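**Q** sequence and predicted structure are below.
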Amino acid sequence: MAITTETPTIGVVIPAAGRGTRAGHGCQKAYRRIGGDTVLNRVIKLFRSWDANCPIIIVHHEADTSLLEASIDRDFNIYSTTGGVERQLSVLQGLRFLSSLPHSPTHVFIHDAARPFASHRLLNDVLESLINDPSTGVIPAIAVSDTLKRTDSNGLITATVPRDELFRAQTPQAFALETILQLHETATTSNSSYTDDASLFEEAGLPVRIVPGDSQNLKLTYSSDFEEGERLLRANSQIPVSVPDVRVGHGYDTHSLVPGKEITLCGVKIPHTATLLGHSDADVGLHALTNAFLGAISAADIGSHFSPKDERWRGASSDQFLKHAVLLVREAGGVITHCDVSFVCEKPRISEHREAMRDSVAGIVGLDSSRISVKAGTNERNGFVGREEGIVAFATATVVFPGVVL
């Protein structure tokens, strides 16, 4: 394997493709918020504040693409790629991507997506060790201080394990990029299970040096870890804590029903005995949701942006209006986290088309469909809705903005 003698240049690989939800809240821990920001975005900000230009590769699950984009602050040197079933395969994908860049670095820091509290001091210590010996792997670690016991399957102690020379490994773990990439490529044919990347160096008989770890470099795994993380944020005045600025916009729209053969609701065309009357395609669902987004940023209503007197919008598809509102929200600094659309109508039966509508809205807004709700109720034959003279839609949009720093 090639050993480099160059002054190290650094890239970062962050494996975040795991599906573990032991931290609670029903989501992958990297996308859970702590102190007003996602765990993953805190990790990205850590490295970006340490090195303004190093390439950062995020390895995510293929189902999390929209969630990832809503959870991080991108710049020109932040890349993403999909991972594998196991951590080792995800790291391999990240290393391959990093190696394929036009000006790939000589060395790589591989860092857990769930460790947002590493310090610049720790990163500098790892880098200094690389500079002193670029061919040796480097990991931060903390000496074990507790007495260790080995037990049998019944929980009975069988031995006391000497704790001398035992350490708890942390990340980032740093290596020559070409070397660790070759080791990961070889590992794909092995039946071994690797809990960290240094294990591959050790198995190959290559040296790995320990630098002192940091007790605050906490890995967020369980709910109790997040509680401890919140305490760390409040205790460390150098790490600002922000309160999320969550805004909820509400939208309403209604259109009359007239004879026709098709109706459009939330971007889905449905065969029907009537159609909705309007200047555009009269999609009450998308109109209501557009109003909800505009409401979340105090940007008036849909008619102020798309006048029904403007011939440009005659017969227009309403996804244009919703995309415009989404763009305004993002330009204002907001991150859309959830949409809810409710119809009041006698017909058609919304339940038969609900999933298609959720997928349609998800595609327009750029969210996973799990964050889109579509539901309906009748008006019990009362009023103009009950007489099937029109359809009403209500919508709610939840948008999160950068919080207030405490």
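**A** Here it is on my side, so go on.

**Q** use CA for all of it now, contacts and neighbours both
**A** Will do.

**Q** quick one, what contacts the residue lying closest to T171 once chain neighbours are set aside?
**A** Closest residue to T171 apart from its sequence neighbours, by C-alpha to C-alpha, 6 or more residues apart in numbering: H111 at 5.1 Å. Residues near H111 by C-alpha atoms under 8 Å, 6 or more residues apart in numbering: 12-15, 171-173.

**Q** how does it look with 7 Å?
**A** H111 is in contact with 13-14, 171-173, counting by C-alpha atoms under 7 Å, 6 or more residues apart in numbering.

**Q** and which of the residues you listed is nearest to D340?
**A** I14 (32.8 Å; C-alpha to C-alpha).

**Q** A further structure is provided below for comparison with the first:
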Amino acid sequence: MSVAALIVAAGRGSRAGEGVPKQYRGLGGIPVLSRTLSAFLTHPGIGHTVVVIHPDDRSLYEAAVALLPAPSSALLPCVHGGDTRQDSVRNGLEALAGHDPELVLVHDAARPFAGPELIDRAVAAAGRLGAAVPGTPVTDTIKVIGSRSEVLSTPDRATLRAVQTPQAFRFPLLLDAHRRAAAAGLSAFTDDGALAEWAGSTVHVFDGDTGNIKLTHPVDFQEAEQRLKGDAMTYITRLGTGFDVHAFGDGDHVWLGGIKVPHDRGVLAHSDGDVILHALTDAILGALADGDIGTHFPPSDPQWRGASSDRFLAHAVGLVARRGGIVDHLDATLLCEKPRLGPHREAMRQRIAEISGLRLDQVSLKATTTEKLGFTGRSEGIAAQAAATIRLPEVSA
């Protein structure tokens, strides 16, 4: 039977931290999506594969595809997702409709460890049963609780399964269910099995794989990295530095570290003039040997006038991810007489960590004066210097 795979990669992954969406983060030096796609594109039973992405992620997607071992004619053009996961899956199904597959497997991009045996079981279950989802036994006791956290019941865990993806269906069955749900104005289904149940299908459970984990929280990435430890990938560490300065002008605030800080002056700048984020961006670009902030965001381009500098830092972090790399540490020093950094330091560290997708302990922020010397000492402007430590996969000569 002809089989298509639909990879859902349009989410923002907010529980994994801010910054690059989790499906594009490096895992063992390779973006998560690249690993997930490889599992389906190399499987002999899958005829076509389509990926549903967020419209803002096309460059990240293209970078992830470029890292696949070899181009594959089975990979169809990507499709833009919708407001909900259900909308995204429906968009992918509509794109596949022209290829008329008999079966479809719907899989989360954030599950990069789906092995060939699991995919085999999914294909077999869909062909035999029409609608089936992988499930693993529940080992913990489960309690159903009420509004006051009181226990209402204790289900028999022998009857419970933790459901995974790829979820497998006869293609016409799932496409019809999605179209009916959309026509009924329903868009909150987060699971295709549940949507098929709503549409009247009997959904079966086949054996899942406990190793088929979903990367949701930062600790999941740490455990996945540990799992991959010992693979042949070798990293090199790079250090980059950055510096930025802006003169003071009229205004009542300055942007520093992604935080709006009240001040009796503003800064003269093309963007929002955040010297800390600008210096950090240049530090990362320096570690990548990829130009500077002006190369990527030219001051002559009007689209960057007044732009929020968190976009610049997120872009630089994204470039590291596209190279299969990891940002290890960011360190910045603010140079000025005023405003004082102390009252805002932790909020700035938190914001930088959010933008970069890092833990708080990976972000350092300091401040110093220049003892009344120079333009900063005369309170004519504000400056910052920064350093970034990253790791990149070693490339053979």
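**A** Structure's in. What do you need? This is a predicted model, so every value here is computed, not measured.

**Q** re the thing from before, residue in structure 2 matching the residue nearest to T171 of structure 1?
**A** In structure 2, the residue paired with H111 of structure 1 according to TM-score structural alignment is H107.

**Q** after the helix or strand hosting its match, which helix or strand is next? Please name it.
**A** Applying DSSP states H and E as the criterion places H107 of structure 2 in strand 103-108. Going down the chain from strand 103-108 of structure 2, the next helix or strand is helix 116-129, by DSSP H and E.

**Q** run through who's touching the helix or strand following that following helix.
**A** Following helix 116-129 of structure 2 in sequence order, the next helix or strand is strand 131-137 (DSSP H and E). Outside strand 131-137 of structure 2, the residues that touch it by C-alpha under 7 Å, 6+ apart are 125-126, 160-170, 193, 202-210.

**Q** also stretch 33-47 of structure 1?
**A** Contacts of stretch 33-47 of structure 1 (C-alpha under 7 Å, 6+ apart): 30-32, 71-73, 113-116, 230, 241-244, 403.

**Q** buried subset of the residues you listed, written for PyMOL?
**A** Buried members of the contacts of stretch 33-47 of structure 1, defined by 16 or more other C-alpha atoms under 10 Å, are picked up in PyMOL with:
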select buried, resi 30+31+32+71+72+113+114+115+116+241+242+244
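
**Q** quick one: the helices in the stretch 151-300 of structure 1?
**A** 177-187, 198-203, 223-235, 284-296 (DSSP state H, counting those that start in this stretch).

**Q** winner for burial among these?
**A** Of all those, helix 284-296 carries the top mean neighbour count, a mean of 28, counting by mean count of other C-alpha atoms under 10 Å.

**Q** what helices or strands is that one leaning on?
**A** Helices and strands touching helix 284-296 of structure 1, by 3 or more C-alpha pairs under 7 Å, 6 or more residues apart in numbering; DSSP states H and E, are strand 242-259, helix 319-331, strand 390-405.

**Q** out of the ones you listed, nearest to T337 of structure 1?
**A** strand 390-405 (5.7 Å).

**Q** could you give the angle of the closest one to strand 242-259?
**A** 170 degrees (axes from the mean of the first three to the mean of the last three C-alpha atoms, to 10 degrees).

**Q** quick one: what helix or strand has D73 of structure 1 in it?
**A** Per DSSP H and E, there is no helix or strand for D73 of structure 1.

**Q** that one -> structure 2?
**A** Match for D73 of structure 1 (TM-score structural alignment): A64.

**Q** quick one: its match from N91 of structure 2, how far?
**A** 21 Å (C-alpha to C-alpha, to the nearest Å).
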